[in-house]
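>>> what follows is a predicted protein model with its sequence.
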Amino acid sequence: MSGQSITDRIAAAQHSMTGSAISKAVCKATTHEVSGPKKKHLDYLIHCTNEMNVSIPQLADTLFERTANSSWVVVFKALIATHHLMMYGNEVG
C-alpha cells in the first residue's frame, strides 16, 4: 500500500473525475506522504509548461493553493515543486 493518505487519494480521484490533469498532478506531487515529490509528477508538470494549451498562471495558482494546507509536508512539497518548475520549466508556456 502506498503512503498516500485517504484524503490524498480522494482529492486525486476528484481531479480525475473533473478532467483536471494538472490539478491531479499537483495533488499527487504534494501528498501528505513524508518524502519528496515523485519525479514522474514533477516531470509531468514540467512537460505541462511546454504545452500551448496549459495556463501557467493556473498551474501556479494550483500550487499556491497547496501552500495554504495545514500540513507542513504538503506545503514543503508545494514549495519544492514550485522551485523545480522555476528551475526547469518553460516560463513562456
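Now that the structure is in, tell me what you want to look at.

>>> please count neighbours and contacts with C-alpha atoms only from this point.
OK.

>>> from Ala11, how far off is Thr49?
Separation of Thr49 from Ala11 (Cα to Cα, to the nearest Å): 22 Å.

>>> same check, this time on His84
The spacing between His84 and Ala11, counted by Cα to Cα, is 22 Å.

>>> quick revisit: so Thr49 and Ala11 - more neighbours on which side?
For the pair Thr49 and Ala11, the greater number of neighbours falls to Thr49 (20 against 17), based on other Cα atoms under 10 Å.

>>> correct me, but the more buried one touches Ala60?
No - Thr49 is beyond contact range of Ala60, at 10.4 Å (criterion: Cα atoms under 8 Å).

>>> pasting the second one now:
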Amino acid sequence: MNWAVIVLLIAALMIYCTTFYRFMKETEGMKDERGRHINQAASEVTLIIVQTLLLASLVAVELFESINPSLLLALIFTVAVLGHSILRYHYAKVM
C-alpha cells in the first residue's frame, strides 16, 4: 500500500473523530429534537453529494479505462463519511 494513501486515511480519521466528538458535544448526544434535525439535514445533503459522485464516477469509468473503479468507490465512501461528519458539525454551529 502506498504511504501517501495511509497518511491520507489517518488524516481523514483524525478529522472524522474531531468533528464527530464536537458534534456530539454540541448536541448532547442527539438527545433532543435539534440534534436529530441536524443529523437529518446533513444526511440529505450528503446523499445528494454521494449520488452526484456516483454518477460522475460511472461516466468517468466508461470514458477512461485506466481509472480503477475500486479507488473511486473508496474515494466516494471517504467523502460520504467525512462530508456527513463535517456537515453535522457545521449545522450544529449554524442551527
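Structure's in. What do you need? The structure presented is a predicted model; accordingly, all values stated were derived computationally and were not measured.

>>> what does the TM-score come to for these two?
The TM-score (TM-score structural alignment, normalised by the length of the first structure) is 0.35; 48 aligned residues with a Cα RMSD of 3.4 Å.

>>> so what does the biggest helix by length in the second structure touch, helix or strand wise?
The longest helix of the second structure (DSSP state H) is helix 33-63. For helix 33-63 of the second structure, the packing partners by 3 or more Cα pairs under 8 Å, 6 or more residues apart in numbering; DSSP states H and E come out as helix 69-94.

>>> next, the angle helix 33-63 makes with the helix it packs on.
150 degrees (axes from the mean of the first three to the mean of the last three Cα atoms, to 10 degrees).

>>> which strands and helices lie in contact with helix 69-94 of the second structure?
helix 3-27, helix 33-63.

>>> distance to Arg88 of the second structure and mean neighbour count for those helices - can I get that in TSV?
Formatted as TSV, these follow (distance: least, Cα to Cα, whole Å; neighbours: other Cα atoms under 10 Å):
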stretch	distance to Arg88 of the second structure	mean neighbour count
helix 3-27	6	14
helix 33-63	5	15
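
>>> the first structure: helices as residue ranges?
6-18, 21-29, 39-49, 56-66, 72-88.

>>> quickly compare those and say which is most buried.
helix 21-29 (a mean of 22; mean count of other Cα atoms under 10 Å).

>>> compute the inter-axis angle for that helix and helix 72-88.
120 degrees.

>>> ok, and what's touching helix 21-29 of the first structure?
Helix 21-29 of the first structure is touched from outside by 8, 11-13, 15-16, 37-38, 41-42, 44-45, 48, 59, 62-63, 77-78, 81, with contacts defined as Cα atoms under 8 Å, 6 or more residues apart in numbering.

>>> switch the helices and strands packed on helix 69-94 of the second structure over to TSV; also include distance to Val81 of the second structure.
Output for these, formatted as TSV (distance: least, Cα to Cα, whole Å):
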stretch	distance to Val81 of the second structure
helix 3-27	8
helix 33-63	9
